[in-house]
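J.: no sequence for this one, just the structure:
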């Protein structure tokens, strides 16, 4: 039997805490035995969980000998990590313990230095903050989870469930993981590389900016095969000036902005219409259905058909 220690920090997010407890505690082996023993650990006997106070039966000593440690999300991701917690996690890592984080739990795990030089993820809304506060980490903002072997990180709470199922599959195989997924009413096939379904502003630039009229024109002409020179000519400026203004005001290039706008419009059409994938691809400016499917999957991590089934 594997031992999973769930580490509760101050202002722990209750759902992120309960997810691994529920998933691992329900896991059964083919002979009916429990697959995991659960320990809820904390630095102090009582932990602030926002709406209530959490009592942790195990102290930090409960991390000793655990096969896996889970660090749930916290509502205070940039709060200083207590030295005792930091030292306990480092000691566990030195012993070879697998350590995983859910959502903003990546921040306290990153504060230990254990993720330095590695690829990691967190909820998309906090990915920029993670990259800014821990530049030594390669932040992957658009995946469900990242498995580095000993250290694993996941995006939001739902992605934490994906990560738990992934670890069960690593420990006991696909059959046991599939049973755990069915009990959680979750699909097993969502892989870590699948993109987070990130909510983005329709127009990624402030109203009133000098680019706003041009961006409206681009949005109205998504189906046209526009070049940078044609965009610059419409804007009445040189190509070099156009690219500079785009980078200054949107953080990207004209063609990259146009590509993202096309994908956003395709997402909207997949959600709200019954139009065929081929028609939508042509409507938003992709030269062929194959090109549309390839670019859509590269951007979102799923096919247009899968996206429609999920969100229509």
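T.: Yep, it's here. Quantities reported herein were computed from a predicted structural model and do not represent experimental measurements. Numbering: from 1, shown residues only.
J.: contacts and neighbour counts: CA atoms only from here.
T.: Fine.
J.: thought residue 35 was touching residue 67?
T.: No: contact criterion CA atoms under 8 Å: residue 35 and residue 67 do not qualify, at 11.9 Å.
J.: Quickly list what's touching both of those two.
T.: The contact sets of residue 35 and residue 67 overlap at residue 2 (CA atoms under 8 Å, 6 or more residues apart in numbering).
J.: Would you quantify the distance from residue 171 to residue 233?
T.: 59 Å (CA to CA, to the nearest Å).
J.: same deal with residue 129?
T.: Residue 129 is 37 Å from residue 233, by CA to CA.
J.: adding another structure so you can compare the two:
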């Protein structure tokens, strides 16, 4: 596929929240600023709304004033039809927080755009709009983990995965919120224009060149509960000694409890068992070492307490969703234990073009 027209749907609501504006700005930045030295032609951007000509943004009608900006466009939602890619960066907060229905005009426009052959994309809560249009039925989808339970409850025919950054089902793609939305947009550029163009664009945006969609949104690694004289000190000690072959009996003895009592107390305090807690802390330590050092995986396995490289790969991939090597590629400017990693002192990339976006 080559670069084509990208239509971004934004609804007139009582102002757009800062989070909604964040996902919208990601789509506008990636597809709306031309980089013809990387690919010519670049994408053509079409901003579409249910109320053409009305201001959209924190200074829009009904919104708190003084926040400094608003958007206007002459395209209605009917302009979604005919685009190569349609992106829904969000839905109004009330559609998520208060259970309000996604506006029927948007639902119908999305159905018509999909029927016309457009590639359908949602960023964060935009998944609620695609689901309302029936475009996620029988498909795997994601959104920000804070909203996935509501998405799954409201749309049981959708397989909601709250553990990934984004999903790609060919003609329908969804992402979690915040930086995961940027990951998906760069993934689209990679699909359309190739890895080199996507990597160069990522450099200009000073972000990771590529994060696999299957990578976990976050890793639960409960910290030692503060103010608990029985557990806090021993768990803090364990975090500082992860490289050692720790056992539940070791921790219980240090906490001056029986193994059974220690197990029960930790489960009550963190919601997880002692061995699972240790594993989570060790995976988190491995993540930190992969991000900040050039140590070989064998050494990282030793320092994190996960043992062999094979054991590290098995546990890390299961918890994070990608291999240690793939995870490390997301952090090209990390430093080694003795100094900067090769290339870390170089600038992450030259500024991108500030030319006016081609708008239809």
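T.: On my side now, so go ahead. This one's a predicted model, so the numbers in the text were calculated from it and none came from an experiment.
J.: Could I get the TM-score for this pair?
T.: TM-score for the superposed chains, counting by TM-score structural alignment, normalised by the length of the first structure: 0.76, backed by 308 aligned residues with a CA RMSD of 4.0 Å.
J.: and residue 129 and residue 233 of the first structure? which has more neighbours close in?
T.: Legend: neighbour count by other CA atoms under 10 Å for residue 129 of the first structure and residue 233, higher for residue 129 (16 against 13).
J.: what about the more buried one, which SS state?
T.: helix (DSSP: H, G, I helix; E, B strand; the rest coil).
J.: just residue 132 of the first structure next, same as before
T.: Per three-state DSSP, residue 132 of the first structure ends up helix.
J.: dump the residue contacts of it.
T.: No contacts exist for residue 132 of the first structure under CA under 8 Å, 6+ apart.
J.: Repeat the analysis, applying 10 Å as the threshold.
T.: 126, 139 (CA atoms under 10 Å, 6 or more residues apart in numbering).
J.: Ok, residue 127 of the first structure next?
T.: 103, 104, 106, 120, 121, 133, 139, 140, 141, 142, 155 are the contacts of residue 127 of the first structure under CA under 10 Å, 6+ apart.
J.: Okay, and which of the residues you listed map to strands?
T.: With strands defined by DSSP state E, the entries of the contacts of residue 127 of the first structure inside them are 120, 139.
J.: Most neighbours out of the contacts of residue 127 of the first structure, which is it?
T.: Neighbour max across these (other CA under 10 Å) = residue 155, 35 neighbours.
J.: from memory that residue sits against residue 121, does it?
T.: Yes: contact criterion CA atoms under 10 Å: residue 155 of the first structure and residue 121 qualify, at 5.9 Å.
J.: got any residues that touch both of these two?
T.: 101-104, 106, 127, 140-146.
J.: Looking at the second structure, name the residue matched to residue 42 of the first structure.
T.: Here residue 42 of the first structure is matched to residue 49 in the second structure, going by TM-score structural alignment.
J.: I figured that match was touching residue 87, is that so?
T.: No: in this structure residue 49 of the second structure lies outside contact range of residue 87 using CA under 10 Å: 12.0 Å.
J.: anything in contact with each of those two?
T.: By CA under 10 Å, 6+ apart, the residues touching both residue 49 of the second structure and residue 87 are 8, 9, 10, 80.
J.: What's the ChimeraX line that selects buried ones from those residues?
T.: Filtering those down to the buried ones (16 or more other CA atoms under 10 Å) takes a single ChimeraX command:
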select :8,9,10,80
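J.: ok, the residue mapped onto residue 146 of the first structure from the second structure - how many residues close by?
T.: Taking TM-score structural alignment, residue 146 of the first structure has residue 167 as its aligned residue in the second structure. Using other CA under 10 Å, residue 167 of the second structure has 23 other residues around it.
J.: ok so residue 167 of the second structure is a helix residue?
T.: No: checked against three-state DSSP, residue 167 of the second structure lies outside a helix; its state is strand.
J.: Quick check: it vs residue 301 of the second structure, distance?
T.: 30 Å.
J.: Residue 267 of the second structure too?
T.: 26 Å.
J.: Looking at the two now, which is surrounded by more residues?
T.: residue 301 (25 against 14).
J.: Tell me where the first structure has strands.
T.: So, for the first structure - with DSSP E - the strands run 2-7, 36-41, 46-48, 53-55, 68-71, 98-101, 119-120, 138-139, 145-147, 151-154.
J.: For the fourth one, grab the matching residue range in the second structure.
T.: Pointing back at strand 53-55 of the first structure there. With TM-score structural alignment as the criterion, strand 53-55 of the first structure aligns to 70-72.
J.: repeat for the fifth one
T.: The alignment of strand 68-71 of the first structure onto the second structure (TM-score structural alignment) spans residues 85-88.
J.: Now that residue 267 of the second structure has come up, it's in contact with residue 225, right?
T.: No: between residue 267 of the second structure and residue 225 there is no contact under CA under 10 Å: 11.4 Å.
J.: List the residues that contact residue 120 of the second structure.
T.: 7, 83-88, 110-111, 113-114, 130, 135-136, 169-174.
J.: scratch that, residue 50 of the second structure is what I was asking about
T.: Per CA under 10 Å, 6+ apart, neighbours of residue 50 of the second structure: 9-13, 75-78, 103, 105-106, 109.
J.: Please repeat the previous calculation with a cut-off of 6 Å.
T.: 11, 76, 77 (CA atoms under 6 Å, 6 or more residues apart in numbering).
J.: try residue 47 of the second structure
T.: The contact partners of residue 47 of the second structure, taken as CA under 6 Å, 6+ apart, are 7, 8.
J.: Pull up the aligned stretch in the first structure for stretch 105-121 of the second structure.
T.: Using TM-score structural alignment, stretch 105-121 of the second structure pairs with 84-100 in the first structure.
J.: can you tell me how far residue 273 of the second structure sits from residue 147 of the second structure?
T.: Taking CA to CA, one finds residue 273 of the second structure at 26 Å from residue 147 of the second structure.
J.: now swap in residue 131 of the second structure and tell me
T.: Distance from residue 131 of the second structure to residue 147 of the second structure, by CA to CA: 13 Å.
J.: Compare neighbour counts for the two and give me the winner.
T.: residue 131 (23 against 19).
J.: can you tell me how far the aligned partner of that one in the first structure sits from residue 222 of the first structure?
T.: In the first structure, residue 131 of the second structure lines up with residue 110, judged by TM-score structural alignment. Per CA to CA, residue 110 of the first structure is found 41 Å from residue 222 of the first structure.
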